[in-house]
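> Any chance you can model this:
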Amino acid sequence: MPETMFQSLKSISYLFFLIIHLTVFSLNTLAQKKNVQYELKIKPASTEIKIDGIMNEGAWQDAEIASKFFMVQPMDTSFAKIRTDVKMSYDNDFLYIIAICYHEPGPYFVESLRRDFTFGKNDNFLIFMDPFDDQTNGFSFGSNAAGAQWDGIMYEGSKVDLSWDNKWESVVKNYEDRWIFEAAIPFKSIRYKPGITKWGINFSRLDLKSTEKSSWAPVPRQFATASLAYTGNLVWDQPPPVPGQNISVIPYTLGGLSSNHTLLPVKRDQRGEIGGDIKIAINSSLNLDLTVNPDYSQVEVDRQVPNLERFELFFPERRQYFLENGDLFSNFGYQNIRPFFSRRIGLGVPIQYGARLSGKLNKDWRVGLMNMQTENTGISDPAQNFTVMALQRKVFARSNIGGIFINKQSLNYDASNAAAGVSRYNRVAGIEYNLASSNNTWTGKAVTMKSFSPNGGNSDMMQAANLRYWTGNWDINWQHEYVGSDYNAEVGFVPRRGYFNLSPQIGYLFFPKKGKILSHGPKLFSANYFDEKFKRTDNTNYLAYNFNFRNRSNLTGWIANDYVMLQRPFDPTNKGGATLATGSEHSWEAFGLEYSSRPQSLITMALSTRYGGYYANGNRLNISSELGYRFQPYVSLALSSSYNDIRLPEPWNTTKFWLIGPRLDVTMTNKLFFTGFVQYNEQNDNINLNTRLQWRYKPASDLFIVYTDNYLPAPFSVKNRFLVLKLTYWWNI
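Sure thing, here's the model as predicted:
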């Protein structure tokens, strides 16, 4: 297909998006916030409040009550059957909340006392706050019925990043017919606009015994209760207090031992480091973060997965420093075409220092500026500086437009000695429009990026867009992507280049009025890839039918067919053996089942299967499972496994491998945790043992003891060992 046709297709897709947006815009201009009539008035505490889970203070007797929650699931057409009452108050330093969560006779259901639990597997109460009332960004706090805390930052209108931790206090007290959650959240721990007297707010309750999910302000059942488009209003009797000086110093000290047994003689090293972070609130909505010699040794290692992909796998960021307002930087693009991916900074190369300014300038503008400096680790690996600048402007009801600029600069660069892949500089700049209608029915994105490199070519741009229509029954999405062969985002995540992708998707759900099935329906998805000359390179057509049961278990059956024309040599076992030739064509059909059990059971199970064709007219069987058992709320056991049986012609023949990962979680209290897990990866010939003890001796202050081993399975022998002791302290000045 000629280049003019290629450009025409891109123009048509953007025109399609524009027409739909104008339609949605006309609806936006006529609509106001959906649940504006739901108001909870808040006033100063008339007496001192003690956080003990007992509602005996006069301040709570004087506070207004939010009750009569609405059912969200299994149906969204009535009030909740399980009662929840909520009250809020405040003083000069803290925002207080108490929730009385009634339940039917019998025990509650929780996984453990571990912080940031899985929502659907715990009886819980959560708060979703929108302090700017922009229906896009906010904060979430809450607890499960055993007292395990939940906190996260909210972005894109309904998503919650639970990797964010902050300083606050809560207690849960259990009674025969109810459990009470009481919390004090420092105003210094959240960001909000001074002078504003209405915050968006909603309260969410999940009661697994009755399988009921409910919210104070009603939310349609297809959306998460975290959806900020459906918050009510927290109405202040006066503007909330402006925090005074808000500076937090978070130093750490660390000691460690390591040994590398792959070298003879065995190489042994000792570590002794200090460093830390400083958080400076420029105002109540804009924050400056500074870091010196940061260390992330306490961050849990990535969970391994079988890798039979032709492209790099994505693993999420877990380091605390990069998380607050991290969506300002990381949410540009789509999952597989991200211009910025913070894990490119400082993994394998020590970070010397960094600074980041992020937050709200006002209700409509958000800004993010970040600069990070890494060490010089050798002549071939020079020190590098990373600069990222992002600006976002709210438009219409809940949409926004943003721009980003990323610069990676090598210092003291010597081209004659530089390692492969190390360049003098790499830069990416672009803009993005995010569409979100007032009722969240229409969402979408349009993004354009351009890269700048020393030896860049003409095809150095990326363009993509999607539009989604989502109601209670219909879920329809159109997405297209174009990534030029010369587009080079070295600080991003772009595993594939030089392609054009068209990916339509449609699904429909039926909702029976009675019976064991809550909803069921089909889903059809097609991903179609072409090269830059619009020649087909691969595609997947996928048809599934899903059953969601009222007891919160679910079952999905699917069939798919695939076609691949390899653009480069590929080993279909990913074990470093013989490869299939570039240009070879492969097609196959496959089918499978996926099942997850009801979360109320002490024994839980998730199972997925896949059987069908594979590359080179071969066959592949995959069985993956996770079996869990809990002695609630203190001990949780899990065993995950994945088995692959691949049958191919010579020279591969039959390849079988396991990935097995037993895991032990012990939560002595909601401040003392032990985690231990083993990952046996037969595909990579590695056994990994990781144990971590965490003691939160004060809010947001921790002692970590981390021990890691890596072994060679056959003959069984040690590869390396690490032991780290790390102490952090959160100090408010």
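
> Please count neighbours and contacts with C-alpha atoms only from this point.
OK.

> Would you mark the buried spots in stretch 302-320?
306, 317, 318, 319 (16 or more other Cα atoms under 10 Å).

> how about the residues you listed in CSV, adding secondary structure and distance to residue 243?
Shown next, in CSV, are those (DSSP: H, G, I helix; E, B strand; the rest coil; distance: Cα to Cα, whole Å):
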residue, secondary structure, distance to residue 243
306, coil, 49
317, coil, 30
318, coil, 29
319, coil, 27
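
> Save the residues you listed as a markdown table, and put in distance to residue 527 too.
Shown next, in a markdown table, are these (distance: Cα to Cα, whole Å):
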| residue | distance to residue 527 |
| --- | --- |
| 306 | 22 |
| 317 | 27 |
| 318 | 30 |
| 319 | 33 |
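
> nearest to residue 189, of those residues?
residue 319 (18.4 Å; Cα to Cα).

> Correct me if wrong: that closest one contacts residue 297.
No. Assessed by Cα atoms under 8 Å, residue 319 is found out of contact with residue 297, at 9.6 Å.

> compare with the first, here's sequence two:
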Amino acid sequence: MLYIFFNRDVIYAAVLLPSACQVAAIADIFNILARLLQYMKRLTILLLLNSFYSFAQDNDMFKPDSVRRSLEAVQIQTTLHIDGQLKEPEWQLARPSANFIQVEPLQGTAPNFQTQVKVLYNKQFLYFGVFSQDSLGKNAIRATDFKRDFNVLQHDLVMLSFDGFNDKRNSMSLATNAYGVQRDLLSFDDIYYDLDWDGLWKVRTTRTDSGWIAEIAIPWQTLRYPKTTDSVQNWGFNIYRNRRLTNEVTAFSPYPRSFTSMRMDYAGMLRNLQPPPPKTNIRVQPYLITSYDKQKVDGVKIASDAKLKAGGEIKWAINPNAVLDLTANTDFAQADADRQVNNTTLFSVFFPERRQFFLENASLFGIGVSQSPDESGGLMRIQPFFSRRIGLDDNGNQIPLEYGGRFVYRSSKRNYGAMMMRQKELEASPGTNFFVGRYSENFGKQNRIGTLVTVKNQPQGNNTVASVDGFFRLAESHSVSTMVSASNTTNTGKRGMSAYAQYYFISNKLKMWWTESIVTKDYDPQMGFVSRTNVIGTTPGVFWWYRGKHLPFKKWLRAYEPSVFPEFYHQVGTGKLVERSWTIYPVWLNLQSGAYFGYSATPTYQFLTENFQPLGVKILAGPYKYTRQKIYASTDPARKLNLQTIYWWGTYFNGRLRSGDWTLQYAPSPHFSLSGRFNRNNFLKVGELNTSTKIDLYSIEGRFAVNPRVQLIGFYQVNAENDSKNYNIRLSWEYRPLSYIYVVLNHRDFQDLTAKTQTQDQALLKVSFLKQF
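Below is the predicted model of the structure:
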């Protein structure tokens, strides 16, 4: 067993030696790994050599310029009225930015649509005036909704990224669309993102016949920068714009199109800033909630309850590097509800975290390996810490949290943090204490090594997981990440381990990866998530992004992107092959409009070590060979009417399975958006009983907004697998920045472990108030 302790300067480790049986088991595991690595050694060398050759030949992958582009800020003594007009005389004092440079589709060329940025500041605010010119004016603007943290594929936008410490690693990014809807996030090395961090800032916009204007005011307290004796500071800074009608991406400081504007080693400079010295920054957010709950079992009411509850959170920015969050009677009534998923694979479904308290600074604790949104990296997910294990049961029901806290420290040299939560004792679950601690040391050019420890403490025993991880950027396009993790559960006596190593090569023409992973049978991170146990995974792959001279129909076709990514899984201990698949995309077309079309085929061998029962269809253990085919297609997602579809067909174990997923969205204006989704799985003579059945899942979702601050959101979902019906209706009013009034109605149907149907209904009113000192 590995125990790890640390302070700011030193990491201590203590090792409890395992028994002879455990030593033998571990030796077997590493013998298997050695055999696999030896078997794939030649292919790995060829992959690396080809990657370096491609890197050397790819002239589009340029290094950061030694002379950084700069934009000068001008100090003023007055306070501006933020109305999206830029009519105050102070704006005439600021010098406009240099012309932007195109990133997409023609990297390095002049933009077809200019963007102009001006910067002012006083003692309270940093101001930005951004004019996005467009010859089509209002007619060119695309926006489908007023959702905060909106989908960037569906909106015109500009995004500002700040590197206040000039470490070329950390980014604080603020984005707005043409209607003043906000999106903000924190980024580290353009790899780890806190997408749901919400900063306190204000923006107003106007739309004209010559483009759109964004006027932005950012309190100095929202930004992070060093306390220094220098009277003038210069920050790393970039801003990019996406004109969604033509998907033209332009930036103040250019970067390779395979990266993002948050890759801060490519950023320019924001000069002549004289911010006030960082001071104590405390945000207090109390809330009051009244609710009525009703529960039924098989249609018979068994409980009802009316409650009045108070609680709240305190966020204390102790200094520019350290933040302390405290919470009492934590409530997540406003969190977006989970959508049901009908799963026909052997991999466990991963439901993302949706609760705001746990989403902030999630990237610091979120080490592990998982599949990227573009399907690269492999299907294995190993995540030692997953915050949904706190305050939620296996059915997604909330378990009250009494109190908790989180401390996070970030700097150019090191990052560390800890979180502790107390879960209330209920009849169905004991009182539980949760702890997660994280430390990582940064060194060289975007390299780091770190450790993470989780402890779940219950009366019947403890579950402890200790992990060591590393990330190494070998060059602009090459990176390696790795992790080793061990778990120990005292009440069962079980100990297990997991590990992975992953290599990535990314250029403007190729994306290649190789992932090796292992999860033993007894690895049990009770505060984490693993998609599969008792397997050794090997998952290489390559994407080819072709935009060359032989690409036809360039007016509407942006890129041809074929790919192949095989997956091999062997059983730990025996080394027996339990799954082999080759996913081949001979066709993937990305259109200039943002639409796409792809076709894949996946020949699969699967040896089931135990019976498998997807959606109630029983499939016996044993070997199977089958081939699945799939079509991905989407129209332009930014249009008023858009359709996305995924359709699978082909053999499936000993029978056939046809599956389809269709989503149709109608958004005539950002004030109104309505979408319907239909999912069908049609089994044909599958499993032990040659079962033929259709299982449908369908939903409808709407968003109605007066403006970005007053919105009504709702969805209704029906699942034929268990005849469950679920809905969530939420009215929200942001009556002042980050202060809300919510009215929420919830209804959930689900089957418990005894196969009884449970129904839960809830109505609640929540009022929160944010005050920043």
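
> Could you single out the nearest of the buried residues of stretch 302-320 of the first structure to residue 503 of the first structure?
Nearest to residue 503 of the first structure, judged by Cα to Cα, of those is residue 306 at 25.1 Å.

> can you map out the strands along the stretch 151-300 of the second structure?
157-163, 170-177, 182-188, 192-194, 202-208, 211-219, 233-243, 248-251, 268-273, 281-297, 300-317 (DSSP state E, counting those that start in this stretch).

> Now do the buried residues in the last one.
In other words, strand 300-317 of the second structure. Using 16+ other Cα under 10 Å as the test for burial, strand 300-317 of the second structure gives 310, 311, 312, 313, 314, 315, 316, 317.

> now swap in the second one and tell me
By neighbour count on 16+ other Cα under 10 Å, the buried set for strand 170-177 of the second structure is 170, 171, 172, 173, 174, 175, 176, 177.

> Report the central residue of the first structure.
Central residue of the first structure (Cα atoms, centre = their mean): residue 161, 5.4 Å from the mean position.

> Pretty sure that residue sits against residue 140.
No. Proximity of residue 161 of the first structure to residue 140 does not meet the contact threshold set by Cα under 8 Å, at 9.1 Å.

> and for the two, which residues touch both?
152, 153, 154 (Cα atoms under 8 Å, 6 or more residues apart in numbering).

> what about the corresponding residue of the second structure for residue 680 of the first structure, neighbour count?
Counting by TM-score structural alignment, residue 680 of the first structure corresponds to residue 718 in the second structure. Residue 718 of the second structure is flanked by 19 other residues according to other Cα atoms under 10 Å.

> Assign residue 718 of the second structure to helix, strand or coil.
For residue 718 of the second structure, the assignment made with DSSP: H, G, I helix; E, B strand; the rest coil gives strand.

> about what we covered before: would CSV of the strands of the stretch 151-300 of the second structure with distance to residue 385 of the second structure be doable?
Converted to CSV, these look like this (distance: least, Cα to Cα, whole Å):
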stretch, distance to residue 385 of the second structure
strand 157-163, 28
strand 170-177, 22
strand 182-188, 19
strand 192-194, 15
strand 202-208, 34
strand 211-219, 33
strand 233-243, 32
strand 248-251, 36
strand 268-273, 35
strand 281-297, 27
strand 300-317, 22
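
> The equivalent of residue 240 of the second structure over in the first structure: what's its closest spatial neighbour, skipping adjacent residues?
Aligned counterpart of residue 240 of the second structure in the first structure: residue 204 (TM-score structural alignment). Leaving aside its sequence neighbours, residue 204 of the first structure sits nearest to residue 215 (Cα to Cα, 6 or more residues apart in numbering; 4.5 Å).

> Do I have it right that the one you found meets residue 76?
No. Counting by Cα under 8 Å, residue 215 of the first structure does not reach residue 76; the two are 10.1 Å apart.

> okay, and the common contacts of those two?
Shared between the contact lists of residue 215 of the first structure and residue 76 (criterion: Cα under 8 Å, 6+ apart) are residues residue 70.

> of the two, who's got more company?
Legend: neighbour count by other Cα under 10 Å for residue 215 of the first structure and residue 76, higher for residue 215 (28 against 17).

> which residue in the second structure lines up with that one?
So residue 215 of the first structure corresponds to residue 251, using TM-score structural alignment.
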